[in-house]
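Engineer: Structure here, sequence nowhere to be found:
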């Protein structure tokens, strides 16, 4: 443009589900879409996508369910072709500069000369780690189709974006994708409230050092390591440390305890619930979610926004967010409750170390654990010079 200004690109935002709903895929698609808009991009919604052919696969799904197996048609070639034809028709009408695809299964059959960015929180191969915690194992048909078609997506995409080194390493090793089309860009948090740096500094000071508050957030109590949290909390109190525990998002099978507050559900859409969660996080010393399986962990980025260090196990992409002893406590996979109690208790004995860790956690949020940084990094990688 003659005045030297830069026009931000038009982004086609593709998602099989309704990305306008903040609860979809833990809120990731909703926040990514909003971040592109905040950066000045014109976002063209291409969601939800629900081809009628899906009904043809319903008997197959029912048959596998009766066998005690999981199956879904999202990786079926015929389903994916109809998804692709819908996207292609929309693309020809609006001619965007970039296509951002939330789920790889929406892009395997896509044919276009427009740059396509595929972004998700984990590969399908990593997703297989979740099935031991679910009701039914996947059928071989589903697994075979998914791995085959995911590889096709990666070989066609202009840029493949995942939020952890582990996922990027999986794409590189399992699918033989060259580094030029790979980008490790951390995801952000999905809270509606984004406190300022000065507000967070005051929160850190106001927390004091006694009683100490641990907060667990998660729906899946077994997979998120709820029993480890409960046992570590008990051990800390036995050692004479005044520790309180908030459990948010689930009603676990535990007896009533005056030192434990259980909040089974908080909505990200209700202002009262949003305010309540913000107040809890502002007073929390440590977020304690020692997941046994985790793709990335939005909740750790959300805690960092409030200057709350996280306590977790080194699984999945968690190490991308938490640096042990610097921005939180990250123990080896399969660490037990006693090891966590030792680490937490030691940190609570060092006030200045805790405050430094809390400030570092917030610093990570400001630098790269937010959605604006994520979308900005994508734009800078795709375009040497933004279209004018």
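Structural biologist: It's in. As the structure is a computational prediction, the values presented were derived from the model and not from experiment.
Engineer: switch to C-alpha atoms for all contacts and neighbour counts from now on
Structural biologist: Fine.
Engineer: How about the secondary structure of residue 11?
Structural biologist: Following DSSP: H, G, I helix; E, B strand; the rest coil, the label given to residue 11 is strand.
Engineer: go on, residue 4?
Structural biologist: coil.
Engineer: and it, how many neighbours?
Structural biologist: When neighbours are defined as other CA atoms under 10 Å, residue 4 has 7 of them.
Engineer: now do residue 21
Structural biologist: Residue 21, neighbours per other CA under 10 Å, totals 15.
Engineer: what helix or strand is the residue nearest to it when sequence neighbours are not counted on?
Structural biologist: Leaving aside its sequence neighbours, residue 21 sits nearest to residue 30 (CA to CA, 6 or more residues apart in numbering; 6.4 Å). Residue 30 belongs to helix 28-38 when assigned by DSSP states H and E.
Engineer: And the helices in the stretch 151-300 of the chain, which stretches?
Structural biologist: With DSSP state H, counting those that start in this stretch as the criterion, the stretch 151-300 of the chain has helices at 165-175, 197-206, 226-238, 271-283, 298-305.
Engineer: Quick one: list the elements packing against the third one.
Structural biologist: Judged by 3 or more CA pairs under 8 Å, 6 or more residues apart in numbering; DSSP states H and E, helix 226-238 is in contact with strand 243-248, helix 337-348.
Engineer: try this one side by side with the last:
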């Protein structure tokens, strides 16, 4: 079994030394890597920080927008339906990937870091640069835990190509040891070819620099301030959080909740009618990064209670801003929180368990202050600078 790799281990003996790849590097994903709205912004911010560290780097623009893609998907699903009686999973087919990568093909000799689990076969067979992966989870993990309902044949074919491509890749970077274990144990890849690198917070570095330069007075006394970030409120466990909050309140806790990414009208009335919830709705991190940072940083506890999760990017954002965290004990999420300032919750934990944690944080100020100090002192560990440095060191070899 692979031992976890902490981003704190990235620092070299010379803190000013940064290993820079000696070749051109392209980041790839299904979607336009230069768009921070793709894949929660993870490829975009990885690319941005690589450029800041001096890499010769670009992002491939593999956008699936437009009518042609909808038409191709429809025709592919129709053929699958006629052939096997089932459809779905077009994005995992080699036909889809081959067409996609024609939009912005890699340059000769260019190294590629693919943040999707598959390359087109053509790229694997013909490209003369090194091929890397940087994935949040394997397809086997995704298919088993996310319940996508895809045809067995589609999943089997995709996992088979994924296994073959991991074998041929120079290095498989994963965004958690949870994912790294699957690459080794489920796909048979040699451990020395696999490197777990927990990703950083998807927040604009210039905005973070400005925020760091401000004075940060202690939070005013008052209700415990929770914040939730996410669009898929059910998978992300907003209902579980609200139920736990109500339990804690019934026992005397003063708690407020700020919800970002979900509007009041998007949830059932039983949740929408709970008092003490500030429904922020969607915040565009491309245009309102400063506002987004302020909305998080003025809270005490960042909350994510997913029923299924590869990692949970909001957890890295909470940690980067020095928040105590309430996190799901699923997938790679435990690796995304700061040790000593995070509370892990099992996916089957009920409102009483969640409420007990919140009650303790709301009523034991010594506990909250101690964990806030830990979170604040360790916040830089959730920066993208450190994982990009580690990846750059491997690419420079």
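Structural biologist: Sure, I can see it. All of these numbers come straight from a predicted model, not from anything done at the bench.
Engineer: what residues are up against the residue nearest to residue 21 of the first structure?
Structural biologist: Neighbouring residues of residue 30 of the first structure by CA atoms under 8 Å, 6 or more residues apart in numbering: 19, 20, 21, 22, 24.
Engineer: Adding secondary structure and distance to residue 37 of the first structure as columns, could you present the residues you listed in CSV?
Structural biologist: Below are these laid out as CSV (DSSP: H, G, I helix; E, B strand; the rest coil; distance: CA to CA, whole Å):
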residue, secondary structure, distance to residue 37 of the first structure
19, coil, 14
20, coil, 13
21, coil, 16
22, coil, 15
24, helix, 18
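Engineer: Now do the strands in the stretch 101-250 of the second structure.
Structural biologist: 111-114, 131-135, 171-174, 194-196, 224-229 (DSSP state E, counting those that start in this stretch).
Engineer: how about the third one, aligned to which bit of the first structure?
Structural biologist: Strand 171-174 of the second structure corresponds to residues 159-162 in the first structure, going by TM-score structural alignment.
Engineer: chain center to the matching stretch, what's the gap?
Structural biologist: 14 Å (CA atoms, centre = their mean, to the nearest Å).
Engineer: which outside residues touch that stretch?
Structural biologist: By CA under 8 Å, 6+ apart, stretch 159-162 of the first structure touches 115-122, 154, 168, 181-186, 382.
Engineer: Pull out the buried positions in that stretch.
Structural biologist: Neighbour counts over stretch 159-162 of the first structure (16 or more other CA atoms under 10 Å) mark 159, 160, 161, 162 as buried.
Engineer: Counterpart of residue 217 of the first structure over in the second structure?
Structural biologist: With TM-score structural alignment as the criterion, residue 217 of the first structure lines up with residue 229 in the second structure.
Engineer: Its match - nearest residue in space that isn't next to it in sequence?
Structural biologist: In space, residue 229 of the second structure comes closest to residue 260 once its chain neighbours are excluded; the distance is 4.8 Å by CA to CA, 6+ apart.
Engineer: Count the residues that sit near residue 288 of the first structure.
Structural biologist: Residue 288 of the first structure has 30 neighbours, counted by other CA under 10 Å.
Engineer: Tell me which residues touch it, please.
Structural biologist: Counting by CA under 8 Å, 6+ apart, residue 288 of the first structure has contacts 214, 215, 216, 217, 229, 310, 311, 312.
Engineer: how about those residues in TSV, adding neighbour count and distance to residue 77 of the first structure?
Structural biologist: Listed next are these as TSV, based on neighbours: other CA atoms under 10 Å; distance: CA to CA, whole Å:
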residue	neighbour count	distance to residue 77 of the first structure
214	26	47
215	25	43
216	26	40
217	21	37
229	25	43
310	33	41
311	27	41
312	27	38
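Engineer: And the furthest pair within the contacts of residue 30 of the first structure?
Structural biologist: Greatest spatial distance among the contacts of residue 30 of the first structure (CA to CA): 20 and 24, at 8.3 Å.
Engineer: ok, these two, which is more surrounded?
Structural biologist: residue 20 (16 against 13).
Engineer: which one of the helices and strands packed on helix 226-238 of the first structure is the most hemmed in?
Structural biologist: strand 243-248 (a mean of 22; mean count of other CA atoms under 10 Å).
Engineer: what about the equivalent of residue 189 of the second structure over in the first structure, how many neighbours?
Structural biologist: By TM-score structural alignment, residue 189 of the second structure lines up with residue 177 in the first structure. Burial of residue 177 of the first structure is recorded as 18 neighbouring residues (other CA under 10 Å).
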